[in-house]
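*Asks:* What follows is a protein structure lacking sequence information:
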């Protein structure tokens, strides 16, 4: 476990909106920004973009661009190392 990465991941997950984003994405293969904003009732795109950038920077999310759309997905290997209880299959343990 890399201490620097751990600090970034735990800081990112320590904010309620980012934690909700990760939980929502953990149960989906990928999700577009508009879907996330609606699902989590985030009104401002700038707020969502800010949270997503921090989650990408710490390695929890990846982004795939398709035209003007961006699709976000969880890096399961990072989530398994630092926050395995957030993975839906592990919640039944």
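*Replies:* Perfect, I can see it now. The model shown is predicted, which means the values in this text are computed figures rather than measured ones.
*Asks:* can we go C-alpha only for contacts and neighbour counts from here?
*Replies:* Noted.
*Asks:* What are the buried residues along the helix or strand containing residue 77?
*Replies:* Using DSSP states H and E, the element containing residue 77 is helix 76-82. Neighbour counts over helix 76-82 (16 or more other CA atoms under 10 Å) mark 76, 78, 79, 82 as buried.
*Asks:* Could you pull out the helices in this protein for me?
*Replies:* Using DSSP state H, the helices of the chain run over 3-13, 16-26, 33-40, 45-57, 76-82.
*Asks:* Second structure follows, compare the two:
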């Protein structure tokens, strides 16, 4: 939930930036949850060199989780 809310407010964040903002989440846990959110379609990922940047998929959020966009 915190990851989705963060990405709804700040787009185009890489793994490291998400981890820095959440502070208390272990890297392996963050990686697992980002994969789950990406697989579900709620967030999109885009590879840029060796970095992967994440964004909320606004169409999916509007349909299934509109509170993220409020």
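*Replies:* That came through, no problem. These figures come from a predicted structure and were not determined experimentally.
*Asks:* Any idea what the TM-score comes out to?
*Replies:* Scored by TM-score structural alignment, normalised by the length of the second structure, the superposition of the two chains gives a TM-score of 0.91; 70 aligned residues with a CA RMSD of 1.1 Å.
*Asks:* Tell me which of the helices of the first structure lies nearest to residue 90 of the first structure.
*Replies:* Smallest distance to residue 90 of the first structure across the helices of the first structure (CA to CA): 9.3 Å, for helix 76-82.
*Asks:* List the residues that contact the residue most central in space within the first structure.
*Replies:* Closest to where the C-alpha atoms of the first structure average out (CA atoms, centre = their mean) is residue 22, at 3.5 Å. By CA atoms under 8 Å, 6 or more residues apart in numbering, the contact list for residue 22 of the first structure reads 13, 74, 86.
*Asks:* How many neighbouring residues does the counterpart of the second one in the second structure have?
*Replies:* Aligned against the second structure by TM-score structural alignment, residue 74 of the first structure finds its counterpart in residue 56. Burial measure for residue 56 of the second structure: 26 neighbouring residues, criterion other CA atoms under 10 Å.
*Asks:* now residue 56 of the second structure, nearest residue through space, not along the chain?
*Replies:* residue 43 (4.2 Å; CA to CA, 6 or more residues apart in numbering).
*Asks:* Quick one: residues contacting the one you found.
*Replies:* Residue 43 of the second structure sits next to 4, 37, 54, 55, 56, 57 when contact means CA under 8 Å, 6+ apart.
*Asks:* That one maps to what in the first structure?
*Replies:* By TM-score structural alignment, residue 43 of the second structure lines up with residue 61.
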